[in-house]
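> Okay, structure incoming, though there's no sequence with it:
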């Protein structure tokens, strides 16, 4: 079985916004993508969400903290339960009490349905492994895994500096990330993605997309200014 990734390397973080009209998704396909779910800090940092919204896309943050900030139209910051209840009530269309469990249940239901309905999921990635062509996504809420697997198109954005040689290197970094960033041995969700899902359970040739996305695109971000225009290559991985 051969996994095919479409990998795009760019020279500047801001250039990623232009990729959505640069031909790697043709114009007809692009116009059909109307709902996008996002679980990528870098997307917020480079203004990708606003760019897509200005272009007519419906964009939904799936990290609860980021979703609250999106609804409020501001950067993430602490809010009172009453403020969050007001934001959620307006977004969901029903009156919610300022109770933590009520708000969490409502957010989970709304965001999960948004991911299911999305035409594209955009995620970040914590590690990219050259040896196996694997993306490693670390997440505590579980939303990143859903964003990467439920929509028909998955776009993963990762900095070039997060590319490592082997699985052993990735394991070392995982231990450091977990201890330093979260203070526990291992995070709740560690997702390894090495290509599109396949199945051979039904007689006949193996088929793609048993459950996962039909297309997976990796955007390799490179901030080195001396690089020329981004180039596009298709990598075939064992």
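Looks like it came in fine. Quantities reported herein were computed from a predicted structural model and do not represent experimental measurements.
> For the rest of this, base every contact and every neighbour count on C-alpha atoms.
Noted.
> My guess is residue 68 contacts residue 87. True?
Yes: assessed by C-alpha atoms under 8 Å, residue 68 is found in contact with residue 87 at 7.3 Å.
> Give the other helices and strands that the longest helix anywhere in the chain contacts.
Using DSSP state H, we find that the single longest helix of the chain is helix 100-117. Using 3 or more C-alpha pairs under 8 Å, 6 or more residues apart in numbering; DSSP states H and E, the elements in contact with helix 100-117 are strand 35-39, helix 81-92, helix 143-149.
> which of those is buried the deepest?
Most buried of the helices and strands packed on helix 100-117, by mean neighbour count (mean count of other C-alpha atoms under 10 Å): strand 35-39, with a mean of 27.
> and that one with helix 100-117, angle?
Here the directions of strand 35-39 and helix 100-117 differ by 120 degrees (axes from the mean of the first three to the mean of the last three C-alpha atoms, to 10 degrees).
> Below is an additional structure, to be compared with the one above:
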């Protein structure tokens, strides 16, 4: 067992998509020291950053928790693989890099249930703030954010045939599934930057690492959180 003694103001357990963003935001305040702990390794594996590598990463237990759904009696008796990232950047470091927001009706439904501030018009400014859309800024996209979003440089002939088949079947062509509407057939957008993956780690955590008030521990699985007297906190971490 390895013992590390630090005295942070904030402890973030999990260096996934949310953890990386939170570490960036909290360390913007220079008086706060932040400790981020991730169960998996850092994201130095080249296959993480090469877009085609996502197929390889789905089967890599070093950076994937290898979760499966419960087996079904009549279908998928061994369970369906459900990849979840066990690496700095979390699932944003191993996913297929498709950039797709939730449907506006879902956010509006949350607001109708009494969650004020969660309507689509409320969250859209934050979607725009977070992204650096390479096609430029418009009513639904922003530029200057941390997360790079790109349109495909070219469309594969199979994808073109698929889109054409949808249009022939009576569906509308949709050039932007993150625009005014999500229905239809068309090309998707990617979280890539100049041909490489744009993850929560590269977009948010890497800039935060340049600050001296952030400590990142990788390959540290938090097994227990022990609350002590006098506001002390002890973490049992397996390395």
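Looks like it came in fine. Computed from a predicted structure; not experimentally measured.
> And the TM-score between these chains?
Superposed pair, TM-score by TM-score structural alignment, normalised by the length of the first structure: 0.24. Supporting alignment: 100 aligned residues with a C-alpha RMSD of 6.1 Å.
> coming back round to it: which of the helices and strands packed on helix 100-117 of the first structure sits closest to residue 103 of the first structure?
helix 81-92 (6.7 Å; C-alpha to C-alpha).
> helices or strands up against the closest one?
Going by 3+ C-alpha pairs under 8 Å, 6+ apart, helix 81-92 of the first structure lies up against helix 64-72, helix 100-117.
> will you turn the ones you listed into TSV that also has distance to residue 124 of the first structure?
Formatted as TSV, those follow (distance: least, C-alpha to C-alpha, whole Å):
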stretch	distance to residue 124 of the first structure
helix 64-72	14
helix 100-117	15
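> how about the helices of the first structure, start to end?
For the first structure, the helices defined by DSSP H cover 27-32, 41-45, 48-54, 64-72, 81-92, 100-117, 143-149, 167-177.
> Report the buried residues of the third one.
If you call a residue buried by 16 or more other C-alpha atoms under 10 Å, then helix 48-54 of the first structure has these buried ones: 48, 49, 52.
> Next one: the first one from residue 58 of the first structure, what distance?
Here the criterion is C-alpha to C-alpha, to the nearest Å. By it, residue 48 of the first structure lies 12 Å from residue 58 of the first structure.
> now the last one
Using C-alpha to C-alpha, one gets 8 Å for the distance from residue 52 of the first structure to residue 58 of the first structure.
> ok, now residue 100 of the first structure?
On the measure of C-alpha to C-alpha, residue 100 of the first structure and residue 58 of the first structure end up 27 Å apart.
> and if you look at residue 170 of the first structure?
Residue 170 of the first structure is 34 Å from residue 58 of the first structure, where distance means C-alpha to C-alpha.
> Between those two, which is the more surrounded one?
Shown here are residue 170 of the first structure and residue 58; by other C-alpha atoms under 10 Å, residue 170 has more neighbours (21 against 16).
> Hmm, residue 177 and the more buried one touching each other?
No: with contact defined as C-alpha under 8 Å, residue 170 of the first structure does not count as touching residue 177 (10.3 Å).
> among the helices and strands packed on helix 100-117 of the first structure, which is nearest residue 232 of the first structure?
With C-alpha to C-alpha, the closest approach to residue 232 of the first structure among those belongs to helix 143-149: 21.5 Å.
> other SSEs contacting the closest one?
Applying 3+ C-alpha pairs under 8 Å, 6+ apart, one finds that helix 143-149 of the first structure contacts strand 35-39, helix 100-117, strand 120-124, strand 134-139, strand 153-159.
> how about the second one: buried residues?
What it means is helix 100-117 of the first structure. Buried residues in helix 100-117 of the first structure, counted by 16+ other C-alpha under 10 Å: 103, 106, 107, 111, 112, 114, 115, 116, 117.
> farthest pair in those?
Of all pairs drawn from those, the greatest distance, 21.1 Å, lies between 103 and 117 (C-alpha to C-alpha).
> Tell me, how many residues neighbour residue 105 of the second structure?
Residue 105 of the second structure has 11 neighbouring residues, counting by other C-alpha under 10 Å.
> Are we agreed that it is in a strand?
No: counting by DSSP: H, G, I helix; E, B strand; the rest coil, residue 105 of the second structure falls outside a strand, being helix.
> Run through the residues that contact the closest residue to it other than its chain neighbours.
Closest residue in space to residue 105 of the second structure, ignoring its immediate chain neighbours: residue 120 at 7.5 Å, by C-alpha to C-alpha, 6 or more residues apart in numbering. Contact analysis of residue 120 of the second structure by C-alpha atoms under 8 Å, 6 or more residues apart in numbering lists 104, 105, 107, 108.
> measure the first one to residue 111 of the second structure for me?
Looking back up the chat, that one is residue 104 of the second structure. Here residue 104 of the second structure is placed at a distance of 11 Å from residue 111 of the second structure (C-alpha to C-alpha).
> Tell me, how many residues neighbour residue 216 of the first structure?
Neighbourhood size, residue 216 of the first structure [other C-alpha under 10 Å]: 23.
> Let me know the distance separating it from residue 138 of the first structure.
Distance of residue 216 of the first structure to residue 138 of the first structure, given as C-alpha to C-alpha: 18 Å.
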